[in-house]
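# Predicted model follows, preceded by the sequence.
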Amino acid sequence: MTVTPIKQKYDIKDISLASMGQQRIDWAAREMPVLRQITERFAQEKPFAGLRLIACCHVTTETANLAIALKAGGADAILIASNPLSTQDDVAACLVANYGIPVFAIKGEDNDTYHRHVQIALDHKPNIIIDDGCDVVATLVKERKHQLSDIIGTTEETTTGIVRLQAMLKDGVLSFPAINVNDAETKHFFDNRYGTGQSTLDGIIRATNVLLAGKTVVVAGYGWCGKGVAMRARGLGSNVIVTEINPVRAIEAAMDGFRVMPMSEAASQGDVFVTVTGNMHVIRAEHFEMMKDGAMVCNSGHFDIEIDLKSLGAKATEVKDVRNFTQQYSLPNGKSIVVLGEGRLVNLAAAEGHPSAVMDMSFANQALGCEYLVKNKGQLAPGIYSIPTELDQDIAALKLKAMGISIDSLTAEQINYINSWTSGT
């Protein structure tokens, strides 16, 4: 391909990594046929022409293909990382060098750098924001009120981000429409369950090379992500315990064949702990004290506060790196606790995140969600909106077609039956 140098500023690790990044972006694209078809249409129709867009996402090969789609659609786009440990530096280099997309993301960047990148992105004066956890939108609302009138809308990728948007809406500070990409059926049924399920265990195995068969894996939270992790851990031969606060989900976990108990009971039984709740301090000081020597803890929820690492660090007599993305905390009682990925998303800190085939649908939702905002500019009141059902169905149909799978369609008689109240049983 032709390499086009860019004039915009960027902040990445090493632009010489671009060729390696191109190979991996192309590899991911092979598994993203839905997004590829959307990219081809965007290139012809240019739905984002004249619009400024910022995306705060995990800078991975899959996100690169989304960024390429948005630029093909005419967007003046900037990409920043949504997590300090999830950036793939070769991908960032490729987007800058080969596609002219300014990227502000470095794997391992500190919190100050992350927040500086958020400010740089907002300096771009966006019309559309793609957010992953709502950090950019929250910063905009708190610190950049003078820019609110520029915003057409935002799309949100995660459960955590949607919770924050709901709180903003309740407080009356959300002044533009937000598309809830997370709850699209073609997102959370697949991304959260199959993506998180596989990639979380991939991260654990890459970080530790531990044999999961025969181990007791404690999964905190039985939402779609927790279901995926529990299912895949059992598939590898683990004995799985689920902890929950929601009685309905707890019943579901029990009826799916998992042991269910409070974390206070599970803490002494687990060999590996995975938090997927979106809440804070799910594993706390009292739990660490009960854990086995060498117990491993990691997080696959959005933020790094699910595990109370501050209290663990305060108790520790020594903290040392024992493998990449693996730290051992030695405690006064003689035991040690192993923390993976610094408590951040282990599937992205220690591995490569969700498989491309799953992100194909998630990012198709993002791309079409942005287009929906543009098409309905000025017609949507401030609030949180679901992806329209017809778009969700279109994405599923495109995915099935790419997989070579055909399904039935209703006959005229069946359509009449399900839309009638006069027909009996």
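Everything's here; your move. Treat the numbers as computed from the prediction; the structure is a model and nothing was measured.
# From here on, just use CA atoms for contacts and neighbour counts.
Will do.
# following whichever strand or helix holds K187, which helix or strand shows up next?
Element membership for K187 (DSSP states H and E) is helix 185-187. Downstream of helix 185-187, the first helix or strand assigned by DSSP H and E is helix 196-208.
# Put this next to the first one:
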Amino acid sequence: MIHQTGIASAIGWVDFSSEHREKVKSVIDLLSTPGVVDELGIGVIRDSFSDSLFPGISTIQTRAKYFLTVPRIFRDYEKLSASKRRGKKLATYLNDHENLCMEAMVANHEDDPQGGIIGESFAEKQGEVQRKPSSVYWTGIRQFGLIRTPLSLQAFCRRFANPDQPLQDLVQGSDKTKGDDPDAAGQENTTINGPAYMDGWIESLTVDLSKEEAYFLSNQMQARVPMSLLGQILLDSEVQTQFLSLPSEWNFTTFADEAPFLGQLPESLRKIIAGARDFWQLMYGAHVRYNCLLQMQHGTSAVRGEFEAEWDEWLEDLQSFPWARWDTGLLWKLTKIHRRRVRDNTVHFVESWIEGLRSGDDTKSLDELVTRQERFNKKGRARLNPTAEESISEWVGIADLNYRLNVARTIISDIHVAIAQSEGDDA
């Protein structure tokens, strides 16, 4: 199968605010990954499944350690005297200390190279976007109760710009609602939540978790998102071991079909896993047709022939699709739960595409659905517009849906390795 993108684009924007800048950075991070450009508008449904399976995880996270380093920087700032806080705003302090963390990690792994150090290869280049761990991990930090606040990162930093306002004033909840943190009953209702650490911690910082850090982070995830796939894997050490033993090349479809422990999971979660797997099997066909249409208008007969052959193969596989368990309503239930807005044209496209497949509609009718959806979704930038002129020789659009599986595997592995090593040391 052909799953590459060969389209290069230039993006520019007017930088009005830090919040606007962060949103643009997130879009650029996604667009920089091959095979994720969402030409048919299904990304919001994909993200709803991902939020159910691996909440707090994002595709641009790298290592579990950052869930703890960012809160520590905030806590260090909280310890500063009011005069020192007046002399340096939190946003500036955070930026400076994230750079120090990057430098320390690189230096401390010089003889032990590790992947996933954010900013390791960063070099100042005009137009390059620099991502900081605080931005990449903020949603997960809040979701796992590591910083208890409902605020965005930018709003949190602005609100805390007043050095006379304690962090406790930004806490989420009250003494009567301490949340689901396993250790909340033993603490005051502080905003920053984390295991103990030593002063000067940045100097010896590595990407590896200590035993205490791994247990703490695992417990927070289990407590805050217990019914997710992430929480269930961490709750059961045997399931965790089986999950990390699965072949690394497995995509989500193979995982959903063959992972040996799925039968042990709660039924509600099994339905979501099956729904995510089946959703992509159905929508992959739409992306194959989209690329067939692109080749008809902008490509070559040879490449079109490859995609048409893939379409025939996909149709053959569809003969065994598990229609008895399919529920289109699950898609809209999950988007509502996770407060993700789906455009009306996307709802119509997805429902019409699935019903067309179930009813055995001809290819021409299905092509019309795909063409109309791409034009709705991309408007003047639609490649299937009659006036569009472009040369396309490779796959365009989403190539696979893995629902954050690979990143979650890295995060869980970091926790598992630290705990396994500590148990070995204690033996």
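Done, it's in. Owing to the predicted nature of the structure, the values given are computational and were not obtained by experimental measurement.
# Superposed, how do the two chains score by TM?
Superposed pair, TM-score by TM-score structural alignment, normalised by the length of structure 1: 0.22. Supporting alignment: 158 aligned residues with a C-alpha RMSD of 7.2 Å.
# before we move on, back to that, show me what the helix holding K187 of structure 1 is in contact with.
V181, M361, S362, N365, D392, I395, A396 (C-alpha atoms under 8 Å, 6 or more residues apart in numbering).
# rerun at 7 Å
Residues from elsewhere that reach helix 185-187 of structure 1, judged by C-alpha atoms under 7 Å, 6 or more residues apart in numbering: M361, S362, D392, A396.
# In helices only, show me those residues.
Per DSSP state H, helices hold the following members of the contacts of helix 185-187 of structure 1: M361, S362, D392, A396.
# Compute the number of surrounding residues for the second one.
Same thing as S362 of structure 1. A count of nearby residues for S362 of structure 1, using other C-alpha atoms under 10 Å, gives 26.
# Skip the chain neighbours and tell me the closest residue to it.
Distances taken as C-alpha to C-alpha, 6 or more residues apart in numbering put K187 closest to S362 of structure 1, at 4.9 Å, once the chain neighbours are dropped.
# before we move on, what about the last one?
Closest residue to A396 of structure 1 apart from its sequence neighbours, by C-alpha to C-alpha, 6+ apart: T186 at 6.5 Å.
# if I look at the one you found, how far off is I130 of structure 1?
Note on T186 of structure 1: its distance to I130 of structure 1, by C-alpha to C-alpha, to the nearest Å, is 18 Å.
# can you check A18 of structure 1 too?
Going from A18 of structure 1 to I130 of structure 1 by C-alpha to C-alpha gives 24 Å.
# What of L400 of structure 1?
26 Å.
# count of neighbours near Y114 of structure 1?
Neighbour count of Y114 of structure 1, defined by other C-alpha under 10 Å: 20.
# so it is in which element?
helix 111-123.
# buried ones in that helix?
Judged by neighbour count using 16 or more other C-alpha atoms under 10 Å, the buried positions of helix 111-123 of structure 1 are T113, Y114, H117, V118, Q119, A121, L122.
# Give the other helices and strands that it contacts.
Helices and strands touching helix 111-123 of structure 1, as assessed by 3 or more C-alpha pairs under 7 Å, 6 or more residues apart in numbering; DSSP states H and E, are absent.
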